[in-house]
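# I need the structure of the sequence given here:
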Amino acid sequence: MNPKYSFIIPIYNEEKSIPELYRRMSAVMEQLNAPTELILVNDGSRDRSLQMLRELHEKDPRVCYLSLARNFGHQIAVTAGLNFVRGEAIVILDADLQDPPELIPDMVDKWQQGYQVVYAQRIKRHKERWFKRFTAYVFYRLLKRLANVEIPTDTGDFCLMDRQVVDILNSMPERNRYIRGLRSWVGFPQTAVYFERPPRFAGEVQYTFRKSVSLAVNGLVSFSKVPLRLSTYVGLFAAAIAVAMAILVLYWRIFVPNSPLTGFTLILVAIFFLGAVQLVSIGILGEYIGRIYEEVKGRPLYTLAEVAGFKNVASRK
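Okay, here's the model as predicted:
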């Protein structure tokens, strides 16, 4: 019998959190009173995480696991889980327990009411630095304003998706994946459940500032053409500034011949300004061209080193 509910959890160096994660997930699975599967995706962990997943699979047949051949990143690990999932309702959450499993029954209630995407929306973050809270606040609102689809603010990958939505996501060929944007793009009835995000249960933060910036850039580039248009607007602005400067220089030459602003300093400032505009524009173009380059290579999204708990593995991606 195929499970009714599936849970996908990427794992990267989470040996300290796995026992508590399993305990709380087991309680939720028992509460749902339906066939379930727990898919744990080892994303190239360097600690004992993989060994612990093997032990959980031997102990509990509901636990399935995938082990990627190296670290491919959070979004790809989630994608791997989506490729193997079998349930009618699929929940994605993180292993650090900042996505509380106890919220899942509320998501299931919304799904049973007819919503095909139920996302968890944060109303408060506990024990996070002000800088992270501030940058997250700015990014989500900037993305909401610039994206060509309605992406809810203050939401991560913690969500429930209907089987129909997951099938569509699995059919999408793109490689630079931003799951929270893709689930909005597909449409279908969507709603939120609200929660206060608790602090990390144990271990070190795996999503570093560099990874967060990379994910933010990926989200902006994947769902908005505004950065490309911004290059045009900045170029036009620079051209207007150049024309104004030329008029001013001509005025100073005629009416203020001894003005120091008509010499080397003004020329140097203009060169630096135009050079900065050109470099920023090239950088924006590079982001889009880099994604085209990744797409046309056609490499697989990930490689698997070990799989357990699934039937007909050979027929899957």
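# from now on I want contacts and neighbour counts done on CA atoms only, so please keep to that.
Noted.
# ok, now which ones touch the most centrally placed residue in the chain?
Nearest to the mean C-alpha position of the chain, by CA atoms, centre = their mean, lies Tyr178 at 4.5 Å. The contact partners of Tyr178, taken as CA atoms under 8 Å, 6 or more residues apart in numbering, are Gln75, Leu215, Asn218, Gly219, Ser222.
# then Arg163?
Per CA under 8 Å, 6+ apart, neighbours of Arg163: Gly87, Glu88, Ala89, Ile90.
# how about JSON lines for those residues, with distance to Ser259 added?
Shown next, in JSON lines, are the contacts of Arg163 (distance: CA to CA, whole Å):
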{"residue": "Gly87", "distance to Ser259": "76"}
{"residue": "Glu88", "distance to Ser259": "76"}
{"residue": "Ala89", "distance to Ser259": "73"}
{"residue": "Ile90", "distance to Ser259": "70"}
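# next, the structure of the following sequence, for comparison with the previous one:
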Amino acid sequence: MKKLISICVPMYNESENIDAFYKQLTTTIKPLTQKYDFEFLFINDGSLDDSVNKVKALAQVDSSVKLLDLSRNYGKEVAMAAGFDYCQGDAVITMDADLQHPPKVILEMVEHWEAGYLDVYGKRNERKGESFIKKKMSEMYYKLLIKFSKVEVLPGVGDYRLLDRVCIDSIIRIKETQRYTKGLYMWIGFRKKEVHFDAEERFAGETKWKFMDLLKLGIDGLTSNTTFPLKIAGILGGILSVSSILYMVYILISTLIYGTSVPGYPTLVTLILLLGGFQLISLGIMGEYLGKIFHETKNRPLYFVQEYTGETIELEKIQVPQRFAKTESV
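This is a model prediction of the structure:
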């Protein structure tokens, strides 16, 4: 009996790319079909265009194409978690539908999986179509994350990877709702192998990742992998407190020796603004961590599904385990 490889493709408004992506993907993996069966699981993350209909049309001619239609837009991290829950393969490949992840790399990934590696990840050599500023900001962010994270972080590595079933089952057991999947890949461990590729430009359409989305993802990465920002706030608070005491002693001694001096208002205002700004920054850092705790304690399902492989999901059929709202077998 052939082993099954699932290819999970989160999508949001990718109607222009789906046909070209499917054609290139199926052509590339054709040599592997003698040894493996394939499942193509498209996870629709609340698309507003014709993406769902495009996938359904493919499913009409190819029974290995499946659609997992989430009830709304939850974000890519949740969409990938949904894909992990529903995929059935002995190995799972996650990739984008915009062809920035070249399908030809899959052949090399499968080779390493056959050699015994459980997590074969793609590492970008070049990022075509990205601005110089965006590349430099990304480099700076990864340097910061690598320096302070307790878990190893790999720069230039995203979600394009092959995961063995043991890795998928391990990630499914992680029940947190505030997810940073790139950190989870490293946290679970297992034998890893990198393959290099050049990230292509999008086949069609515009990127869905705006500056604020990337900023949020970056903050999630920092607050999910390390508590260092809280330590920084404490360290700076201690330094400012000691400096304030020393300055107070200096003012006291100066007053006793030279008498009261009226000048000093600019210094006083500057110190007040400095301390006030630091306090607000510290509260903001603590607020990020408290916000994550708040969302986790709600214990809500991670997502809801309204359709899976053509069958509409009725609310009464939904089972609600600890982490997600998953349907009965369909």
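# which of the contacts of Arg163 of the first structure show up in the second structure as well?
Of those, the ones still in contact in the second structure (both residues aligned by TM-score structural alignment, their matches' CA atoms under 8 Å) are Gly87, Glu88, Ala89, Ile90.
# do you know how far the aligned partner of the third one in the second structure is from Ser6 of the second structure?
Residue mapping for Ala89 of the first structure onto the second structure gives Ala91, with TM-score structural alignment as the criterion. As judged by CA to CA, to the nearest Å, Ala91 of the second structure and Ser6 of the second structure stand 6 Å apart.
# equivalent analysis for Phe203 of the second structure, please.
For Phe203 of the second structure, the distance to Ser6 of the second structure - CA to CA - is 23 Å.
# which position in the second structure pairs with Gly73 of the first structure?
In the second structure, Gly73 of the first structure lands on Gly75 (TM-score structural alignment).
# quick one, what contacts that match?
Per CA under 8 Å, 6+ apart, neighbours of Gly75 of the second structure: Asp45.
# can you name the residues of the first structure that stretch 10-17 of the second structure overlays?
Going by TM-score structural alignment, stretch 10-17 of the second structure sits over residues 10-17 in the first structure.
# to clarify, my last question referred to stretch 143-160 of the second structure.
The aligned range for stretch 143-160 of the second structure is 141-158, by TM-score structural alignment.
# contacts for that stretch, please.
For stretch 141-158 of the first structure, using CA under 8 Å, 6+ apart, the contacting residues are 91-94, 99, 119-123, 136-137, 140, 179-181, 184-185, 219-220, 223-224, 226.
# let me see the ranges of the strands in the first structure.
5-11, 36-42, 63-68, 89-92, 117-125, 155-162, 190-197, 304-308 (DSSP state E).
# tell me the helices and strands packed up against the second one.
Counting by 3 or more CA pairs under 8 Å, 6 or more residues apart in numbering; DSSP states H and E, the packing neighbours recorded for strand 36-42 of the first structure are strand 5-11, helix 49-59, strand 63-68, helix 74-84.
# so for the lengthiest helix in the first structure, what gets flagged as buried?
Ranked by residue count and defined by DSSP state H, the top helix of the first structure is helix 264-297. Within helix 264-297 of the first structure, the residues that qualify as buried are Leu274, Val277, Gln278, Ser281, Ile284, Glu287, Tyr288, Arg291, counting by 16 or more other CA atoms under 10 Å.
# have a look at how far, on average, that helix is from the second structure.
Average distance, helix 264-297 of the first structure versus aligned residues of the second structure after superposition (mean CA distance after the TM-score superposition for the first structure): 0.9 Å.
# what residues in the second structure pair up with that helix?
By TM-score structural alignment, helix 264-297 of the first structure lines up with residues 265-298 in the second structure.
# what is the neighbour count of the equivalent of Val52 of the second structure over in the first structure?
Aligning on TM-score structural alignment places Val52 of the second structure opposite Leu50 in the first structure. For Leu50 of the first structure, the count of nearby residues is 25 (other CA atoms under 10 Å).
# likewise Asp162 of the first structure?
20.
# do the same with Thr255 of the second structure
Neighbour number of Thr255 of the second structure under other CA under 10 Å is 12.
# kindly report the same for Thr208 of the first structure.
Neighbours around Thr208 of the first structure, by other CA under 10 Å: 10.
# what residue in the second structure is paired with it?
Aligned partner of Thr208 of the first structure by TM-score structural alignment: Lys210.
# may I have the distance across the match of stretch 10-17 of the second structure, first residue to last?
OK, stretch 10-17 of the first structure end separation, CA to CA: 12 Å.
# can you list the buried residues in it?
Pro10, Ile11, Tyr12, Asn13, Glu14, Glu15, Lys16, Ser17.
# ok so, going back, among the contacts of Tyr178 of the first structure, which are in helices?
Gln75, Leu215, Asn218, Gly219, Ser222.
# which pair in those residues spans the largest distance?
Gln75 and Ser222 (13.5 Å; CA to CA).
# of those two, who's got more company?
Ser222 (20 against 17).
# residue in the second structure matching that one?
Per TM-score structural alignment, Ser222 of the first structure is aligned with Ser224.
# what's the nearest residue to its match if we skip its chain neighbours?
Distances taken as CA to CA, 6 or more residues apart in numbering put Tyr180 closest to Ser224 of the second structure, at 6.7 Å, once the chain neighbours are dropped.
# please say which position in the first structure that neighbour maps to.
That one, Tyr180 of the second structure, aligns with Tyr178 by TM-score structural alignment.
# how far away is its match from Lys225 of the first structure?
Counting by CA to CA, the gap from Tyr178 of the first structure to Lys225 of the first structure is 16 Å.
# before we move on, what about Ile8 of the first structure?
31 Å.
# so these two - more neighbours on which side?
Counting neighbours by other CA under 10 Å for Ile8 of the first structure and for Lys225 shows that Ile8 has the greater number, 27 against 14.
# how much space is there between the more buried one and Asn42 of the first structure?
11 Å.
# so can I have TSV of the strands of the first structure showing distance to Pro173 of the first structure?
Formatted as TSV, these follow (distance: least, CA to CA, whole Å):
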stretch	distance to Pro173 of the first structure
strand 5-11	20
strand 36-42	20
strand 63-68	19
strand 89-92	20
strand 117-125	21
strand 155-162	19
strand 190-197	23
strand 304-308	18
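# tell me which of those sits nearest to Ala270 of the first structure.
Using CA to CA, the nearest of those to Ala270 of the first structure is strand 155-162, at 42.4 Å.
# quick one: residues contacting the nearest residue to Val85 of the first structure once chain neighbours are set aside.
Leaving aside its chain neighbours, Val85 of the first structure sits nearest to Ser6 (6.6 Å; criterion: CA to CA, 6+ apart). When contacts are counted by CA under 8 Å, 6+ apart, Ser6 of the first structure touches Thr36, Glu37, Leu38, Ile39, Val85, Arg86, Gly87, Glu88, Ala89, Ile90, Val91.
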